[in-house]
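one predicted model, sequence on top.
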Amino acid sequence: MKNISKILKTIGIIFLFLASISLYSQTNKKDFQVDGGNYPFPKNDAQHPCISIEEYEVLNKEVGENLRKLHLEDRVNRNSLTTSLNWPLQTASGFTQCSYHFIGAYVDQNTATTAIQDYDCGTNTYDGHHGTDIAIWPYSFYKMDNNQIEVVAAAAGTIIQKADGNFDRNCSSNTLTANSIIIQHADGTYALYWHMKKNSVTTKNVGQTVAAGEYLGIVGSSGSASGPHLHFEIWSGNTNTTYKDPYSGSCNLLNVNSWWASQKPHTDPAIMKVSVNTTDNIMPGCPTTETPNESDVYVIPFQGDGLPAGYAKFYVFLREIPANSLLTMRILNPNGTAFSSWTYTVPTLNKISYWGFSKLLPTTDGNYIFDATYNGQTCSKSFTITHSLGINDVTTADSFNIFPNPTSDEFSLSVYSLESKTYTYCLSNITGQIIETDKITINNHKWEKSFLISSLSKGIYFLTLNDSNSQIVKKIIKN
């Protein structure tokens, strides 16, 4: 009997050990679930250029006519210092991101129609390209729709050409007019700013001056554009045949010196952005606006659509990071210690790429930081964990009833035994985004309403009913 007891005890220990291994493996699998990869951005090419030959001909004529009308050729100071260019983009006030751009194409230095070469002897260009394409990412159309990246004057000068009011959600070559501006500098050189957002171009008119760094417009996708980007082009004279390359490099055959006040590197590996997401982001491609699904606040208990309970999605967005590079990621507690950390080896070199990790959220209230580091460069994002909605006076009265709950496509709100007066109801998601809100008047202490939510993602929602003195909050679970 003693031997049998020992055997059973041993079997029990083995079972518990195997069960713990199985549980750890399942947790580990969830905790290191990763998706993403290369982002195949659309790009102009020789058959679909940013500015066609026909458009250049129209521009040359328009610029010449405007110069004569304004007598600007007589004012050019050929002895002035060569124009020094600042970066022609900036983030809008209140918007921050570790980095927001990548170079889709440089000036083509090879005049042969069967070969390409950029200023650094690379191939980041397309045949016959006369400018620098500066694309914005991630969520380029979301950035455009929300006016997050501004085009600014790289140098002071006079407006020679301006176009606005044109369609701005193009994805390929076309004959549509771009929203644009051309500025003549004091030394007689010109800068072209192309593809801007509709109705975003400066209200200043042809003949008026702008200062270096002054707002010109919003990055868009107007004209012959493959997606939101700025086509930035430099001329030494008043026609496109005088185009130059602002970058200095061993294969720049157009000009010796750099025109940039501070030239950025040809290849610039970086973590562009990190984010904490309630579920997978949605990037449908040009011209549809992306859905980031990001949040700064997570109410515990948290259930993200398509994620294990208590998990969120942690994203990193990369630019030109070499294959086999190591990324180190951390979730930092409010006191700066690590709540969790992990590493990931980038499998291949891509122009731009993104990687998403399903990770367990902290459950202690406080302000946390998610950061990612590559080659000593760190990009971070703060987020908050809370168990409350930040409501001063919350009433969970029986007089406020929701059914069915959980639900899949609709629910009804029934209010009774409440004081007859005006209230405001608000349906919101777990990030605080308002889905529906309105004022109602309750008569005879009763009120009912049905809500259709079939189009909403699975997860937790909140319905709030409030007046000037109190709030009633109910949680709704959508399956």
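Alright, I've got the coordinates. Numbers count the residues shown, from 1 in each chain.

switch to C-alpha atoms for all contacts and neighbour counts from now on
Fine.

wait, is residue 358 part of a strand?
Yes - under DSSP: H, G, I helix; E, B strand; the rest coil, residue 358 falls within a strand.

from what I see, it and residue 311 are in contact.
Yes - the pair residue 358 / residue 311 is scored as a contact, 6.3 Å apart, by Cα atoms under 8 Å.

can you pull out the helices in the stretch 51-200 of the chain?
53-70, 140-145 (DSSP state H, counting those that start in this stretch).

can you tell me what sits against the shortest one?
It refers to helix 140-145. 136, 149, 197, 218-220, 227-228, 286-291 (Cα atoms under 8 Å, 6 or more residues apart in numbering).

same check on the longest one?
Helix 53-70 is contacted from outside by 73, 160, 161, 206, 207, 238, 239, 240, using Cα under 8 Å, 6+ apart.

the second one and residue 167, how far apart?
Taking Cα to Cα, to the nearest Å as the criterion, residue 160 is separated from residue 167 by 22 Å.

same check on the first one?
As judged by Cα to Cα, residue 73 and residue 167 stand 32 Å apart.

so if I had to pick from these two, which one is more boxed in?
Neighbour totals were compared for residue 73 and residue 167, and residue 167 leads with 19 against 14 (other Cα atoms under 10 Å).

and the more buried one, what is it in contact with?
176, 178, 198, 222, 223.

go again with 7 Å.
Shown here is residue 167, whose contacts under the criterion Cα atoms under 7 Å, 6 or more residues apart in numbering are 198, 222.

repeat for the one 10 residues further on
Shown here is residue 177, whose contacts under the criterion Cα under 7 Å, 6+ apart are 166, 223.

next: residue 403.
Residue 403 sits in contact with 411, 412, 413, where contact means Cα under 7 Å, 6+ apart.

which of the residues you listed tops the neighbour count?
residue 411 (19 neighbours).

close enough to count as contact, that residue and residue 449?
No - Residue 411 is not in contact with residue 449 according to Cα atoms under 7 Å; the separation is 8.6 Å.

scan this structure for its longest helix.
helix 2-31 (DSSP state H).

for the following helix or strand past that helix, which residues meet the burial criterion?
Next in sequence after helix 2-31, counting helices and strands by DSSP states H and E, comes strand 34-38. Residues 34, 37 are the ones in strand 34-38 that count as buried (16 or more other Cα atoms under 10 Å).

comparison target below:
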Amino acid sequence: MMKLLYFILAMITLSVSAQTESIPQGGEYRFNSDIIPCITTEQRFEIKNKLKMARKVLIDKGILPLQYKSASAPPKFIIPVKKAANTAMNEVWAISYFVDHNLEYPNKLQDYNCGTRTYDDGNKGYNHQGTDFYTWPFSWYQFQNNMAEVVAAAPGKIIYKHDGEFDMSCDFNNNQWNAIYIEHNDGSIAWYGHLKKNTLSTKAVGATVAAGEYLGVVGSSGNSSGPHLHFEVYDRNDNLIDPFTGNCNSGSSWWQNQVPYRNPTINALLLHTAEIAFNTCPETETTNISFQFLPNTSVYTASYFKDQLAGTSAFYKLYKPDGEVFAEWTYLFNENYDSSYWYWHFNNLSDLGEWTFECTYQGKMVQQKFKVVNLISVAEENLEKLSLAPNPVSDKVKFIGTLPDAENYQMKLYNTIGQEVFKTPTFLSQFDLGNLEKGVYYLKVYNNLSGVSKTYSIIKR
């Protein structure tokens, strides 16, 4: 189960021109703290047998070669997770665990960098054999809204895929996962596991995919403690490959640009109407995210980090609509955390217009815009709470929630390469996608009066 293990209050240096709390709220958020094996030995054996049979069929059809040239170079990977178009977040993933290079157990751990960011299980005889990319922040909110997409790390051919399994697991259950398997031009194979049900690429087995091409949505199928991608790689001789290179894994990296062992990043700057609270798996978080506030009401400015580094500082600014700095402060991190969150409370933002919340960390700056307005209509408040169902969809899809005034909105639907598929000058509570090809689409809903918009990801089956 995903758990918040630590809640840490820390004093900060705060220099502001307005009233605010001088003590931040927040702390560390840990993924898979219960150490759930992604695949059992029996499941891995079964998967390899299925891949062997699937490859034989593709070889007989001439889709795969009988043998690969020994000089064929291995692929160079890109990160296999990316944010969808419908998210305001800067990034949607973090790494929890790498491949375990110490085959002894229990608690005999060694990752590629000679650290212990991996795990084993003595009871099940398990050493972690992949890289786990988990969604952060608000994993289940991302899951429900298809915000974290799995993409091909390198070009290749789909040799096998499995779908239809339960995708909201929170513990070890011995279930099968939803997964897709890609063979590259050197004969190596990448496994993409734990995907969300009915979101896998509609391309057939044997089809070619490009690097960065959509494969599915991050889910929690199979043995899983929450939404994440298990990325596992084998060379053409079926040897397990850790694509990362370091002091405890010599050789060449399989990444185009290997990310650092600690990769400090601002995953998101968000504004909330209430204090941050996380969920009990698999409940979807009540995020209380908003980008519009009434004057002098509670505004929680929140920052979400991956790979927070002890001894580093984050620098914050809050700008008024006229560009004047309303508040600025610095927060010093005292611990290393895989993922963390920190937020501050304001209740005296009175100037009407567009404000800017800014954070600079490790030389990289992220901004988030929000508005202070005199009036937030019921329809405006509920725009953030609207959802589409069913999703994935075969034909008709409809909005669930309090519907806005139709004449104040317009809607546009785009495909994954940004082409406009259709548009409507008013809000439609229900529409039919039956004539569209299978794939992922993005529906953008605009408010003609305020300019506020929201984008929804739709998977057409």
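Here it is on my side, so go on. Source: prediction; values computed, not measured.

give me the TM-score for this pair.
Once superposed, the chains reach a TM-score of 0.74 (TM-score structural alignment, normalised by the length of structure 2), with 364 aligned residues with a Cα RMSD of 2.4 Å.

re the thing from before, emit the ChimeraX select command for whichever of the contacts of helix 53-70 of structure 1 are buried.
Buried residues among the contacts of helix 53-70 of structure 1 (16+ other Cα under 10 Å), as a ChimeraX selection:
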select :160,161,206,207,238,239,240
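
what's the farthest-apart pair in the contacts of helix 53-70 of structure 1?
Pairwise distances across the contacts of helix 53-70 of structure 1 (Cα to Cα) peak at 20.0 Å, for the pair 207 and 240.

what about the equivalent of residue 107 of structure 1 over in structure 2, how many residues nearby?
Superposed on structure 2 with TM-score structural alignment, residue 107 of structure 1 falls opposite residue 99. Using other Cα under 10 Å, residue 99 of structure 2 has 27 neighbouring residues.

surely residue 99 of structure 2 and residue 242 touch.
Yes - using Cα under 7 Å, residue 99 of structure 2 is in contact with residue 242, at 6.2 Å.

so residue 286 of structure 1 makes contact with residue 171?
Yes - the pair formed by residue 286 of structure 1 and residue 171 meets the contact definition of Cα under 7 Å, at 6.0 Å.

can you work out which residues contact both of those two?
residue 227.

before we move on, back to that, next, the buried residues of the longest helix of structure 1.
30, 31.

against which helices or strands is it packed?
On a contact count with 3 or more Cα pairs under 7 Å, 6 or more residues apart in numbering; DSSP states H and E, helix 2-31 of structure 1 meets strand 352-360.

other residues contacting the strand it packs on?
Against strand 352-360 of structure 1 from outside (Cα under 7 Å, 6+ apart): 30-39, 310-320.

and it, which stretch of structure 2?
Using TM-score structural alignment, strand 352-360 of structure 1 pairs with 339-347 in structure 2.

show me the contacts for residue 231 of structure 1.
With Cα under 7 Å, 6+ apart, residue 231 of structure 1 has these contacts: 131, 132, 133, 134, 193, 194, 195.

also residue 355 of structure 2?
319, 320, 321, 369, 370, 371.

and of the residues you listed, the nearest to residue 421 of structure 2?
Taking the contacts of residue 355 of structure 2 together and measuring to residue 421 of structure 2 by Cα to Cα, the closest member is residue 369, at 28.3 Å.

surely the closest one and residue 356 touch.
Yes - between residue 369 of structure 2 and residue 356 there is a contact under Cα under 7 Å: 4.7 Å.

residue 145 of structure 2: neighbouring residues, count only.
Residue 145 of structure 2 has 20 nearby residues by other Cα under 10 Å.

try residue 378 of structure 2
Using other Cα under 10 Å: residue 378 of structure 2 sits among 12 other residues.

which residues are in contact with it?
Contacts of residue 378 of structure 2 (Cα under 7 Å, 6+ apart): none.

counterpart of residue 123 of structure 1 over in structure 2?
Residue 123 of structure 1 maps onto residue 116 in structure 2, by TM-score structural alignment.

list the contacts of that match.
Contacts for residue 116 of structure 2 were tallied using Cα under 7 Å, 6+ apart; they are 109, 110.

now it: how far from residue 264 of structure 2?
For residue 116 of structure 2, the distance to residue 264 of structure 2 - Cα to Cα - is 18 Å.

residue 460 of structure 1 matches what in structure 2?
With TM-score structural alignment defining the correspondence, residue 460 of structure 1 maps onto no position in structure 2.

can you give me the strands in the stretch 151-300 of structure 2?
With DSSP state E, counting those that start in this stretch as the criterion, the stretch 151-300 of structure 2 has strands at 156-162, 179-183, 189-193, 208-209, 214-217, 228-234, 240-241, 265-272, 292-293, 299-308.

give me the angle between the third one and strand 179-183.
Calculated by axes from the mean of the first three to the mean of the last three Cα atoms, to 10 degrees, strand 189-193 of structure 2 forms an angle of 170 degrees with strand 179-183.

now the last one
Strand 299-308 of structure 2 and strand 179-183 are oriented at 40 degrees to each other (the same axes, to 10 degrees).

that older thread, quick one: which of the strands of the stretch 151-300 of structure 2 is nearest residue 92 of structure 2?
strand 265-272 (6.3 Å).

same for that closest one, what does it pack against?
strand 299-308.

what stretch of structure 1 does the strand it packs on fall on?
Strand 299-308 of structure 2 covers residues 312-321 of structure 1 once aligned (TM-score structural alignment).
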